[in-house]
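Undergrad: build me a model from this:
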Amino acid sequence: MSSTTAPPATPAADAAPRRLTGRLRVTLAVLLVAQFMLAVDFSILNVALPAIGDGLGFSLANLQWVATSFALPAAGFTLFLGRVGDLVGRRRIFLGSLALLGAASLAGGLAPTPDVLIVARVAQGLATAAATPAGLALLTTSFPEGPLRRKALGLNGALMSAGFTTGAILGGVLTDLLSWRWAFFVNVPVALAVVLIAPAVIAESRPAGRPRIDLPGALSVTLGLLALVYGLTQAGEHGWTHPATLAGLLAGAALLVVFYLVERRAAQPLVPVQVLRKRTVAWGNVLGLLAFVTETSLVYLLTLYMQKTLGFSALVAGISFALLGLGTVAGGLLAPRAIARTSATAVLVGGGLVQAAFTAVLLLLGDTPASMGLLLPATFLGGVGNMLAIVGFMVTATSGLPDHQQGLATGLASMSQQVGITMGTPVMSAIVTAVTGGAVSAAAILDGVGVAVAANAALVLLGVLIATVFLRARHDRAHA
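TA: Reported below is the predicted structural model:
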């Protein structure tokens, strides 16, 4: 790939500042606000879905498309649009996608029919697929590799995870106090503010040349991810043996194999195979996928538990996640210091062990409100562990690569994040459905959630094992 010109605010690695300058503070604030808003969008409509169905006349069978129509493009187009941003200019893609997000959010809030709402959700998903990797690439190229980048990635990870939790809370509050339409409208002023401020503080990162886009690679990976995410959403709704589930998963797997074969032979590949073979990139992204699968799906499981087993309202259930949000912020602030003293691998392993331990504690939940005395501290401490793992993943997956490959690295990291967020809930939903057999009694839901929580903790421990076996601490220190 051709080289890019680093932003003027990015000093040379050997003369990197140890503290944030005034301009870098504003740059960081703008990028973090945008990423927080994008994270909120993933969950803000979850508790509003019944109200949207009543308000616009969605059938129960079609209501899930409000979420799926966003998730498919958000996950499927992330890698491709991240690479486009790397080629035509990250700031340009970032600003354009946020403008699209604001317009789509306005259209969704004003939607008079289900069809208009679905189109708005598709546009929101495409905007998210473009803005997330572009924003992360701007973050990594604006801050030199080392302490400042670790700090920026720590804050970014904390706010993104907190944004997902905040979305669940905010969606319940807005729907109960105002209308589900405000879950869309809230994006508009934030997107407008970022679009107006960002050009003054964020420098463009332009390629020196414009190589051809690897169209076969782009098509195969995009269609593969779309098929994979579709299969997972069908698994959550209909189960793992449903024809739509199997067709989506098998087609997705086949297309991703095609993508790898295409990339091996392409003259200018979308993702150079030598980058995929880099240990920190490959295994770092696997760990990132697991980190996002487990914590975001745990929010779904605990929402189900609090509403169906304990009988809490959507508003109360949403507010209960405030401690989880605080835990992720604490983990994001702690992670850069911990990485500086040890290594990203050590923080990945330590964070995963903490998350697994406090996820396993949730197996002790009962059918009375007294269990909240266990749930609240466990989610706080589990959130700390999860955020340690997420920041460790971000540092691992984006370190040791030149600036002109940061769009690729952050595109891969963003893809892992988006697919993880998207697939976690349907996977855990399928487990609950398999255990309960469709029963909706408080006791049946408690049993189903218990099995899914055990599977969740097992996935976290799998991540710990992968980090321990495949990422070496001494290699990690050299590039962190």
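
Undergrad: only C-alpha atoms for contact and neighbour calcs from this point on.
TA: Noted.

Undergrad: please state the offset of the helix or strand containing G125 from the chain centre?
TA: Per DSSP states H and E: G125 is located in helix 114-142. Offset of helix 114-142 from its chain centre (Cα atoms, centre = their mean, to the nearest Å): 12 Å.

Undergrad: enumerate every residue touching the residue nearest the centre of the chain.
TA: Centrality entry for the chain: nearest residue to the mean C-alpha point is Q417, 3.6 Å, by Cα atoms, centre = their mean. By Cα atoms under 8 Å, 6 or more residues apart in numbering, Q417 lies in contact with 288-289, 292.

Undergrad: and the gap between G252 and T422?
TA: 15 Å (Cα to Cα, to the nearest Å).

Undergrad: of the two, who's got more company?
TA: Here G252 and T422 are compared on neighbour count by other Cα atoms under 10 Å; more neighbours surround T422, at 27 against 24.

Undergrad: this one next, for a side-by-side:
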Amino acid sequence: MSTVAATAAETAAPERSRNRWLALTFLALAQFLVVLDASIVNIALPSLGAGLGLDPDLLTWVITAYVLPFGGLLMLGGRLADRYGHRTIFLAGVFGFIAASLAAGFSINGPMLLMSRAVQGASAALLAPAALALLMQLFPATDGRGKALGIWGAVAGLGSVAGVLLGGILTASIGWSAIFFINVPVGLVVLGAIPALLSRDVVTSKVRLDLPGAITITLGVVALVAAFSMVLEVGFLSPVTLGLGAAGVALLGLFAVIELRSPEPLVSFAIFASRSVTLGNLAVLLIGGAVVGLFFVLSLHMQNVLGYDAMLTGITQVPLALALIVAAGALPPVLAKFGSARTLAVSLVILAAGLAWLALAPVGADFVLHLLGPTIIIGAALGGAFIAGTELAVQGVSEADSGLASGLVNTSQQIGGALGLALLFTLATTMTDGLGANGADEITALAGGYSAAYLGAAGLALLGALIAALAARQ
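TA: Below is the predicted model:
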């Protein structure tokens, strides 16, 4: 990675906007919608299924239809942004997201909804890496990037928590279609503001798009994410899971061969010569696994063991969200003093401690006495981990590769989320079944299973901390 290229890009970056902080606000708002839509559907699934007459076995596909194209097309989306312009691809993604959200809200049957969700995911794969690349251009590493990433991480983390709360409120008060319609006014505001705040793209690259590479990596990532998603339905050793996993590995292997032989590769493997990019993406993958699994299990724990309804489940996650926001706001000077790798390592150790504390909650836990403390610690640690992990993974990347680096970060998080959810849910189920077989009542067995999942998430966080510590030795 050329230091001269990176420096030149950073010097010119602020010229893209006369009010870069306001521009960041709308970029972060678009990212909020992307994260929100990955989680807001969960609580609305029963109501949605009843309204459209969907079989319960098909309800998980309302989530999967979004996740698969999102995860699979992120690398292509990042490279398209580098090739055709970051603002252009970002606006195209926002427009597609708005249109798909409208179609989802007006769906009259299952196939229409699933198709709309797929278009939402594909549109998100365009706007997410383009938005992060624009942030990198607006805020050079030596001029406000830490603070900008703090805002970015806080908004993205808030989207994960807000999905649970808003999903319950909107579904209960208006109906399931409201969880999709809410995207439309917000998206229109972003669509109108960004052209006024960001200058037009100046695209100097005339490199042809590597279609064989784009096809193989898209299909490979989709197969891997699908394999991990199928674990929740049919288990790790199912022929379907194993077949999809093998296909994913084979396609990614073929992708590597294509890229090494291509004169104009979709992904230049030279980017992995940067140790921070490689180790940062590995850490982000593990963070994604711990976080997605945590929110999924925590929601089940509060409803199935503690008896909370959907609304109360969302409200109890507000302290976690507030802790995340406060930590994200306080992080920039910490990043400046200790660096992203050290900050990430410490954040992940604190996250592991909070998860281990959460695992100690008794069966009849009182929220204030047993859950409030660990969830606040987890929220604060997530604020540090999200931001420091992203900063590490894009450190030193030139403007020409900013879309690619952003696509890598988002892809790592999506694959990690699918893998972590499969691993932690399987761990919880195995422990629950084991306790039930040994005579424990249903509630006690479920509580034991969820505690095992929290400890598993803590293990992922500690592994991420080890990787961050290796990066800190660079």
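
Undergrad: next, the TM-score between them, please.
TA: Remark: TM-score between the superposed chains equals 0.93 [TM-score structural alignment, normalised by the length of the second structure]; 465 aligned residues with a Cα RMSD of 2.2 Å.

Undergrad: hmm, back to that, pick the one among the contacts of Q417 of the first structure closest to D115 of the first structure.
TA: F292 (30.2 Å; Cα to Cα).

Undergrad: translate that closest one into the numbering of the second structure.
TA: Correspondence of F292 of the first structure to the second structure, assessed by TM-score structural alignment: G288.

Undergrad: how big is the offset of the helix or strand encompassing that match relative to the first structure?
TA: Of the helices and strands defined by DSSP H and E, G288 of the second structure is found in helix 275-300. Helix 275-300 of the second structure: mean distance to aligned residues in the first structure after superposition is 1.0 Å, counting by mean Cα distance after the TM-score superposition for the first structure.

Undergrad: check how far the helix or strand just after that helix sits from its aligned residues in the first structure, on average.
TA: The first helix or strand that comes after helix 275-300 of the second structure along the chain, using DSSP H and E, is helix 310-315. Helix 310-315 of the second structure, aligned to the first structure and superposed, deviates on average by 0.9 Å (mean Cα distance after the TM-score superposition for the first structure).

Undergrad: ok so, going back, most surrounded residue in the contacts of Q417 of the first structure?
TA: G288 (27 neighbours).

Undergrad: and the helix or strand just after the helix holding G125 of the first structure, how far out from the chain's middle?
TA: Per DSSP H and E, the first helix or strand lying C-terminal to helix 114-142 of the first structure is helix 147-177. Here helix 147-177 of the first structure shows a centroid-to-chain-centroid distance of 11 Å under the convention Cα atoms, centre = their mean.

Undergrad: okay, buried residues for helix 147-177 of the first structure please.
TA: 147-175 (16 or more other Cα atoms under 10 Å).

Undergrad: now do stretch 424-441 of the second structure
TA: Buried, per 16+ other Cα under 10 Å, within stretch 424-441 of the second structure: 424-429, 431-433, 435-436.

Undergrad: which residues outside that stretch are in contact with it?
TA: 231-232, 235, 293, 297, 442, 445-454, 456-457.

Undergrad: buried members of the residues you listed into PyMOL, please.
TA: To isolate in PyMOL the members of these that are buried, counting by 16+ other Cα under 10 Å, one can use:
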select buried, resi 231+232+235+293+297+445+446+447+448+449+450+451+452+453+454+456+457
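
Undergrad: now, the contacts of stretch 424-441 of the second structure that are in helices?
TA: When DSSP state H is applied, these are split such that 231-232, 293, 297, 442, 445-454, 456-457 fall in helices.

Undergrad: show me what S69 of the first structure lines up with in the second structure.
TA: By TM-score structural alignment, S69 of the first structure lines up with A65.

Undergrad: same deal with P199 of the first structure?
TA: Per TM-score structural alignment, P199 of the first structure is aligned with P195.

Undergrad: what about its match, neighbour count?
TA: Residues near P195 of the second structure, counting by other Cα under 10 Å: 14.

Undergrad: superpose on the first structure and give me the mean offset of the helix or strand where it lies.
TA: Using DSSP H and E, P195 of the second structure sits in helix 183-197. Here helix 183-197 of the second structure, set against the first structure after superposition, deviates by a mean of 0.6 Å using mean Cα distance after the TM-score superposition for the first structure.

Undergrad: which helix runs longest in the second structure?
TA: As assigned by DSSP H, the longest helix anywhere in the second structure is helix 402-437.

Undergrad: what ranges do the helices span in the stretch 251-400 of the first structure?
TA: Assigned by DSSP state H, counting those that start in this stretch, the stretch 251-400 of the first structure shows helices spanning 273-276, 279-304, 314-319, 322-341, 344-361, 372-398.

Undergrad: nearest to M37 of the first structure, out of the ones you listed?
TA: Checking those against M37 of the first structure by Cα to Cα gives helix 322-341 as the closest, at 14.5 Å.

Undergrad: just the angle for that closest one relative to helix 372-398, thanks.
TA: 40 degrees (axes from the mean of the first three to the mean of the last three Cα atoms, to 10 degrees).

Undergrad: tell me how far helix 322-341 of the first structure is from the chain's mean position?
TA: That offset, for helix 322-341 of the first structure, works out to 17 Å (Cα atoms, centre = their mean).

Undergrad: check the mean deviation of that helix from the second structure.
TA: Mean deviation for helix 322-341 of the first structure: 1.3 Å (mean Cα distance after the TM-score superposition for the first structure).

Undergrad: mind listing residues that contact that helix?
TA: Identification of contacts with helix 322-341 of the first structure by Cα under 8 Å, 6+ apart yields 147, 150-151, 154-159, 161-163, 165-166, 169, 346-347, 376-377, 379-388, 391-392, 480.

Undergrad: which stretch of the second structure lines up against that helix?
TA: With TM-score structural alignment as the criterion, helix 322-341 of the first structure aligns to 318-337.

Undergrad: ok so, going back, who's in contact with the match of F292 of the first structure?
TA: G288 of the second structure sits in contact with 412-417, 420, where contact means Cα under 8 Å, 6+ apart.

Undergrad: take the residues you listed and write them to CSV, including distance to A471 of the second structure.
TA: Formatted as CSV, the contacts of G288 of the second structure follow (distance: Cα to Cα, whole Å):
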residue, distance to A471 of the second structure
S412, 17
Q413, 18
Q414, 22
I415, 21
G416, 19
G417, 22
G420, 22
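
Undergrad: which residue comes closest to the equivalent of V231 of the second structure over in the first structure once chain neighbours are left out?
TA: Per TM-score structural alignment, the equivalent position to V231 of the second structure in the first structure is A235. Nearest non-adjacent residue to A235 of the first structure, counting by Cα to Cα, 6 or more residues apart in numbering: T245, 5.4 Å away.

Undergrad: what of A314 of the first structure?
TA: Using Cα to Cα, 6+ apart, the closest residue to A314 of the first structure is G172 (5.9 Å).
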